[in-house]
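**Q** Structure here, sequence nowhere to be found:
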C-alpha cells in the first residue's frame, strides 16, 4: 500500500429526473364504453391551462362603446321594421273597409214589398237575395 493521499471521488450530482410520459399517452387505450374510439380522453377543466389576455382600459371602453352603438342601431332597425309592419296592416284593414263600403254603395237594390213573391221564387233566386238595412242603403 502506498502512502499517498486517498483519492477523492467527485460527488455525483443527483441525476435529473426525466419528465415522465403522460400516463394517458403511455397506456394503450382499450375500447371505450361508449364504443366511440375516435373520442379523446377528456381533461379536468381545472387542469387545462387558460391564457388570460387582459385588454387595456382604452380598448375595453372602445369595445363597450362599439357594442352599445351596435345594440342601439339594431334596436332602431327592429323598431322601424315593426312600425312598418303595423302601418302596412293598418293600411290593409282600411283598404278592406273602404272596398266593402264602396261595394255596398254601388249595389243596385230592389226592395221586395210583397212577401208572396218570396214564396214563388226558385231556390237559386232565393240564394241571390241578401238582407240589407234600408236606412243605410240608397234605394234606386
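**A** Yes, it's here. Bear in mind the structure is a predicted one, so any value in this text is a computation, not a measurement. Numbering: from 1, shown residues only.
**Q** Please count neighbours and contacts with C-alpha atoms only from this point.
**A** Will do.
**Q** Give me the buried positions along the host helix or strand of residue 125.
**A** Following DSSP states H and E, the helix or strand that holds residue 125 is helix 123-128. Residues of helix 123-128 classed as buried: none (neighbour count, 16 or more other Cα atoms under 10 Å).
**Q** name the helices or strands packed onto the lengthiest helix in the chain?
**A** Longest helix of the chain, by residue count under DSSP state H: helix 57-106. Judged by 3 or more Cα pairs under 8 Å, 6 or more residues apart in numbering; DSSP states H and E, helix 57-106 is in contact with no other helix or strand.
**Q** putting a second one here so we can go through both:
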C-alpha cells in the first residue's frame, strides 16, 4: 500500500484536516446530568454568589468610609478656617450703608 502524500490537499482547502471520519469524532456529552452533579453545581454556584456579594458589600463599606472621612476632613478644614479668620466687629450699623456693593458682599453675620 502506498502512503498518502502529505501536502496541500487537491481542493486547496488547507484548513481541513485529512481523514476525518464520523467514527473518529468524539461524541457529544449526554444531555442528562446526574442529580448529585446538579446539586453540587448548584451549591458551588450559590457559594460563588455569596462570595461575590461579600466582596461587593466590603467594597461598598470601604467607599462609604472613605466618603465619610473626606466629609469629616472638609468640615474640620472649614471650622479651622473660621477659627483662623481675622474678624472686625462693626458696632455702628450706619456704616454699612456707606459701604460699596463689593464690600457688602464680603460681610457675614455670625
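**A** Yes, it's here. Owing to the predicted nature of the structure, the values given are computational and were not obtained by experimental measurement.
**Q** Just the TM-score for the two chains, thanks.
**A** Laid over one another, the chains give 0.64 as their TM-score (TM-score structural alignment, normalised by the length of structure 2), with 82 aligned residues with a Cα RMSD of 2.0 Å.
**Q** hang on, the earlier thing: what residues in structure 2 pair up with the longest helix of structure 1?
**A** Here helix 57-106 of structure 1 aligns to structure 2 at residues 35-84, judged by TM-score structural alignment.
**Q** where's residue 102 of structure 1 relative to residue 126 of structure 1, distance?
**A** 24 Å (Cα to Cα, to the nearest Å).
**Q** Check residue 114 of structure 1 too.
**A** Remark: distance between residue 114 of structure 1 and residue 126 of structure 1 (Cα to Cα) = 14 Å.
**Q** Could you do residue 103 of structure 1 as well?
**A** Using Cα to Cα, residue 103 of structure 1 is found at 21 Å from residue 126 of structure 1.
**Q** Could you say which helix or strand holds residue 111 of structure 1?
**A** Assigned by DSSP H and E, residue 111 of structure 1 belongs to no helix or strand.
**Q** Can you report how many residues lie near it?
**A** 10 (other Cα atoms under 10 Å).
**Q** mean deviation of the helix holding residue 125 of structure 1 from structure 2?
**A** With mean Cα distance after the TM-score superposition for structure 1, helix 123-128 of structure 1 departs from structure 2 by a mean of 1.8 Å once superposed.
**Q** now that helix: which residue numbers in structure 2?
**A** Aligning helix 123-128 of structure 1 against structure 2 (TM-score structural alignment) gives residues 101-106.
**Q** Show me the contact partners of stretch 52-60 of structure 1.
**A** Contacts to stretch 52-60 of structure 1, defined as Cα atoms under 8 Å, 6 or more residues apart in numbering, come from no residue at all.
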